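S.K.: next comes the sequence, and after it the predicted model I'd like to discuss.
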Amino acid sequence: MPRFLNPHSTGFLVLLSLCSGLPALGTDMALSGTSAIADAFQVPVSDVGLALSAFMIGFAGSPLLYGPLADRFGRKPVILVASAIFTLASIGCALASTLPELLAWRLAQGIGAGASRSLPTSIVRDLFDGAVARAKMSYIGLMGLLAPICAPTIGSGLLLLSSWRGIYGFLALMGGAVFVAMLFGYGESFTPTAQNNLRPGQIAANYAETFRHRQSLRYTLVATLSFGCLFSYVSGSPFVLMEAYELGPTAYGLTFAFTTVALLAGNFVNGKLNARAVSPRIPLAIGLGLAAATSTALAVLSMTVHIPLPLLLGLVALCMFSAGLIFANAIQLALQPLPHIAGVASAALAACQLGLGAIAGAAVAYFFDGRTPLSTAAAMAICAWLSLAVYRLLPAEASQGEAAAVIATE
């Protein structure tokens, strides 16, 4: 019998972090090559922004397939196939000779990355409950954030040493590393049941159950809209920082890392709070309020004055910190009542998040005026306020049984 990592070990957390960090590398590292790709293909920078939208479309849609497959065949084979797709697509991106070709490979790369987004949370749901699960998710997010912190800097370094093609070559190596690590380090955590067959009617029924359950629906929407706020900044950052503020690739990487450290800090604080069995409602409420306040301030200032770069980064950092207080709690509360279809529930949540991310990214690029961060700030504020409204106004529980499920997680 092969010996895999103990789920309670630090090594297992690192393994899931490596897997969940792969999509962040696929987005944040590639952003560093935006201007270089535009120059190479002789197209506007905004056209190259479509590569991120193509990645996000595949990234958003593929979990809807991976979820039922993971509930039917287990988590491990699905993650292995998906990481292989990511690796091959990254090689295709590195060899692309036209922008349409790059867009097609980025779409395939996003499809491969989809499993790394949704299935680590399913694995945590398989193995842990309540505050322990939220703490694990926070720490996985904490370590996984090393990817977006390092990604722009690594991307900028690869640009200096090679070209934008070197970025995608590195992504291919990382995809291969995830494949090998999951193959030898992860023992299957889920035993499929007869309910989890692949008949279209059963798949549709499982997805319908996810959205009919009021607790799951409420926190899925909160996590989705909060992700829209975060991704509005991620997708808009090269336009704002490199175009409006005229930062070079190295300076862009450092400033992006600074704001990502704030997200890391939020995850760290949230993990400590959950380790002390603090109710998830407390960091959730604080995070949602802080996100709404900081994104609104950023939008108002963008319409009235030229925001000094330190103030811009400070407001963004506070908003990123708030996201660290939100995500692990909202995701765990969305998945908690549905252990028998955790793969489907996690896939539905990931697809909603990433679908909104693709829309937000396209909107930010389309409305960018070349001078101000207004399109980015407005998208952040809209998503933040909608998330807060859902949390405050949408009923969480439909019955005493569902209410007990929420209490049991605290």
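M.R.: The structure has been received and is ready for your questions.
S.K.: please make it C-alpha for all contacts and neighbour counts, starting now.
M.R.: Fine.
S.K.: residue contacts, L142?
M.R.: Residues counted as contacts of L142 (Cα atoms under 8 Å, 6 or more residues apart in numbering) are L264, A265, N267, F268.
S.K.: other residues contacting stretch 332-350?
M.R.: Residues outside stretch 332-350 that contact it (Cα under 8 Å, 6+ apart): 60, 63-68, 70-71, 117-119, 121-122, 125-126, 129-130, 133-134, 137, 196, 206-207, 210, 215-220, 223-224, 331, 402, 405-406, 409.
S.K.: ok now that stretch, how far from the chain's centre?
M.R.: 16 Å (Cα atoms, centre = their mean, to the nearest Å).
S.K.: report the buried residues of that stretch.
M.R.: Along stretch 332-350, the positions that meet the burial threshold by neighbour count (16 or more other Cα atoms under 10 Å) are 332-338, 340-350.
S.K.: before we move on, what about stretch 291-301?
M.R.: A291, A292, A293, T294, S295, T296, A297, L298, A299, L301.
S.K.: the second one sits in which helix or strand?
M.R.: According to DSSP states H and E, A292 maps onto helix 281-304.
S.K.: distance of I359 from G287?
M.R.: If you measure I359 against G287 using Cα to Cα, to the nearest Å, the figure is 23 Å.
S.K.: in terms of neighbours, single out the busier of those two.
M.R.: Higher neighbour count among I359 and G287: G287, with 26 against 16, using other Cα atoms under 10 Å.
S.K.: OK, contacts around the nearest residue to that one once chain neighbours are set aside?
M.R.: Distance criterion Cα to Cα, 6 or more residues apart in numbering; nearest residue to G287, sequence neighbours excluded, is S322 at 4.2 Å. For S322, the set of contacting residues under the criterion of Cα under 8 Å, 6+ apart consists of L263, G266, I286, G287, L288, L290, A291.
S.K.: same thing with A403?
M.R.: Residues in contact with A403, defined by Cα under 8 Å, 6+ apart, are E397.
S.K.: near E101, how many other residues are there?
M.R.: The tally of other residues near E101 (other Cα under 10 Å) stands at 14.
S.K.: next one for the comparison:
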Amino acid sequence: MTATVDTGEAPAARPTPGELMSPRQRLRLVLVLGSLTAVGPLTIDMYLPALPAIVADFQTTSAAVQLTLTGTLAGLAIGQLLIGPLSDAVGRRAPLIAGVALYVVASLLCAVAPSVAVLGGLRVVQGLGVAAASVVAMAVVRDLFDGAAFAKLLSRLLLVMGAAPILAPTLGGGLLRWTDWRGVFIALAAFGVVLVVVAALGLRETLPAERRRRGGAVATLAVYGALLRDRTFVGLVLVAGLAMAALFAYVAGSSFVLQQQYGLDEQQFGLAFGAGAVGLIAATQFNVRLLRRHSPQRILVVALGAGSVAGLALLAFAVTGIGGLPTLLVSLWVVLAAAGLAMPNAPALALSRHGEAAGTASALLGAVQFGVGALAAPLVGVLGTGAVAMAVVVAGGMLAATAVLLVVVRPARLAGLEPDAVVLAAH
């Protein structure tokens, strides 16, 4: 019999599949996942400069056209709840390819929509396809990487997510110099075709059969029920959703406010919108530095407080007209920066409570964020197309998020949450 020698050393950790990749394979993976991640912001933001033109073309109201934005967000919310668990059960590739193919068909149909009602319905279907791309991209990262390697790859994808909203309105404005709003949807369909080819040829299955979830719909509903019974988790999810509502109120109203009220053309609007997105991205990256010295709980409280004050200032400037466009934009950009600090920390604090169900919790979080955003977008249109209407919803979202944090979550309850998840999410 051979004796076993105990060296006193812990066995070496098995490398993750991603760590076994060559640099060339990792680069290809980043390009594939980055393309999938970009489709969401492009779909939401690329047609924003055309919203006034769509109103004129269909001879309808701004509120009706803003419902087309709501349709995309609703599709994203519903799609995440469905596709997240589905990809855990059957694998990543099949839901991804089917979802993006559906996106291509919906985009082509949007280009020939005969009415604003049909366009809104097709935008819901578009949102379902976008959900497949975004959910699967994040799931693939979780399948392949862990720890620092996970954070590094995720940071690259988040930069893509940040750059896409900056470029999307500018790209849309550029397209509108050569075509009408229907051409924007043809361009999105073409991008979707590229994504189908990229996913089919460049992305292998990352969830082996032995790791797929069993139990079907009953088990999924049981996990969702457990999450919804956690008061702190639900409160933090609502905080993230209300911060997202403030962001999407700006997205829905800015094209009308900046173009119709302040006279910017489509290209100038794209630049002004992009400047706000730069502030949002800068805040999310600055959050990483702040986490080295401050707790995520403290950052969240301060960010929401600052965002609420900036929201009230925005409302005051919109009502009084003091300072004109510059003061309106500066206060808006401060709100966006505050949202950029709140949105990484609130979700990560929520997910740190349920590491055993991170996928399902992420799907619920995303559904609430885009669902609340879907409600905020038409509310701006119902109140009007001016700066006051947009400011009311933006300020209301930040104030409501602060109220939920203080009353429902209660910052003292956050003291025991693990900060490592927040650091990971902030990268």
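M.R.: Received it, and whenever you're ready, just let me know what you need. Just so it is clear, the structure is predicted and the values come from calculations on it, not from any experiment.
S.K.: so what number do they get for TM-score?
M.R.: For this chain pair, the superposition-based TM-score is 0.86 by TM-score structural alignment, normalised by the length of the first structure; 405 aligned residues with a Cα RMSD of 3.3 Å.
S.K.: which of the contacts of S322 of the first structure has the largest number of neighbours?
M.R.: Counting neighbours by other Cα under 10 Å, the top entry in the contacts of S322 of the first structure is A291, with 30 neighbours.
S.K.: sorry, back to before: want to throw the buried residues of stretch 291-301 of the first structure into CSV with distance to G187 of the first structure?
M.R.: Converted to CSV, these look like this (distance: Cα to Cα, whole Å):
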residue, distance to G187 of the first structure
A291, 38
A292, 41
A293, 43
T294, 42
S295, 42
T296, 45
A297, 47
L298, 46
A299, 47
L301, 51
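S.K.: A365 of the first structure: which of the residues you listed is nearest?
M.R.: For A365 of the first structure, the nearest member of those is A299. The distance, counting by Cα to Cα, is 15.9 Å.
S.K.: looking at the second structure, name the residue matched to the closest one.
M.R.: When the second structure is aligned by TM-score structural alignment, A299 of the first structure is paired with L315.
S.K.: distance of its match relative to L383 of the second structure?
M.R.: 14 Å.
S.K.: which helix or strand contains N206 of the first structure?
M.R.: For N206 of the first structure, the host element (DSSP H and E) is helix 200-212.
S.K.: average distance between that helix and the second structure?
M.R.: After superposition onto the second structure, helix 200-212 of the first structure lies on average 1.9 Å away from the residues it aligns with, using mean Cα distance after the TM-score superposition for the first structure.
S.K.: put the buried members of the contacts of L142 of the first structure into a PyMOL selection.
M.R.: Under the burial definition 16+ other Cα under 10 Å, those of those that qualify are selected in PyMOL by:
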select buried, resi 264+265+267+268
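S.K.: could the contacts of L142 of the first structure go into TSV alongside distance to L18 of the first structure?
M.R.: Below are the contacts of L142 of the first structure laid out as TSV (distance: Cα to Cα, whole Å):
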residue	distance to L18 of the first structure
L264	15
A265	19
N267	16
F268	17
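S.K.: what is the nearest of the contacts of L142 of the first structure to T34 of the first structure?
M.R.: Looking at those and their distance to T34 of the first structure, the nearest is L264, at 24.8 Å (Cα to Cα).
S.K.: trace that closest one over to the second structure, please.
M.R.: Alignment note: L264 of the first structure maps to I281 in the second structure; criterion TM-score structural alignment.
S.K.: what number of residues are in the vicinity of the nearest residue to that match once chain neighbours are set aside?
M.R.: What sits nearest to I281 of the second structure in space, not counting adjacent residues and going by Cα to Cα, 6+ apart, is G162, at 5.7 Å. Residue neighbour count, defined by other Cα under 10 Å, stands at 19 for G162 of the second structure.
S.K.: can you check L312 of the first structure too?
M.R.: 16.
S.K.: hmm, who's touching stretch 216-231 of the first structure?
M.R.: Around stretch 216-231 of the first structure, the neighbours that count as contacts under Cα under 8 Å, 6+ apart are 210-211, 288, 319-320, 323, 326-327, 330-331, 333-337, 349-350, 352-354, 356-357, 360-361, 379-384, 386-388, 390-391, 394-396.
S.K.: work out for me the element the match of L264 of the first structure sits within.
M.R.: Using DSSP H and E, the element containing I281 of the second structure is helix 266-290.
S.K.: distance between the ends of stretch 336-348 of the first structure?
M.R.: Between the start and the finish of stretch 336-348 of the first structure there is a gap of 14 Å, counting by Cα to Cα.
S.K.: what's the match for A350 of the first structure in the second structure?
M.R.: Using TM-score structural alignment, A350 of the first structure pairs with G366 in the second structure.
S.K.: before we move on, which element is its match in?
M.R.: helix 358-383.
S.K.: with the first structure superposed, average distance for that helix?
M.R.: For helix 358-383 of the second structure, the mean distance from the matching residues in the first structure following superposition reads 1.1 Å, by mean Cα distance after the TM-score superposition for the first structure.
S.K.: what do we get in the first structure for P85 of the second structure?
M.R.: In the first structure, the residue equivalent to P85 of the second structure is P68, according to TM-score structural alignment.
S.K.: next: F256 of the second structure.
M.R.: Under the alignment (TM-score structural alignment), F256 of the second structure pairs with F239 of the first structure.
S.K.: so that match sits against G370, correct?
M.R.: Yes - using Cα atoms under 8 Å, F239 of the first structure is in contact with G370, at 7.4 Å.
S.K.: of those two, who's got more company?
M.R.: It is F239, of F239 of the first structure and G370, that has more neighbours when counted by other Cα under 10 Å, with 28 against 14.
S.K.: so that one, which state does it fall into?
M.R.: When the structure is split into helix, strand and coil by DSSP: H, G, I helix; E, B strand; the rest coil, F239 of the first structure lands in helix.
S.K.: next one: it from N196 of the first structure, what distance?
M.R.: For F239 of the first structure, the distance to N196 of the first structure (Cα to Cα) stands at 44 Å.
S.K.: related to what we said a few turns ago, distance check, the match of F256 of the second structure against L159 of the first structure.
M.R.: With the distance defined as Cα to Cα, F239 of the first structure ends up 18 Å from L159 of the first structure.
S.K.: again, but for G67 of the first structure
M.R.: Using Cα to Cα, one gets 36 Å for the distance from G67 of the first structure to L159 of the first structure.
S.K.: ditto for F258 of the first structure
M.R.: If you go by Cα to Cα, the gap between F258 of the first structure and L159 of the first structure works out to 20 Å.
S.K.: comparing the two, which residue is more hemmed in?
M.R.: Neighbours per residue (other Cα under 10 Å) separate F258 of the first structure from L159, with L159 holding more: 19 against 16.
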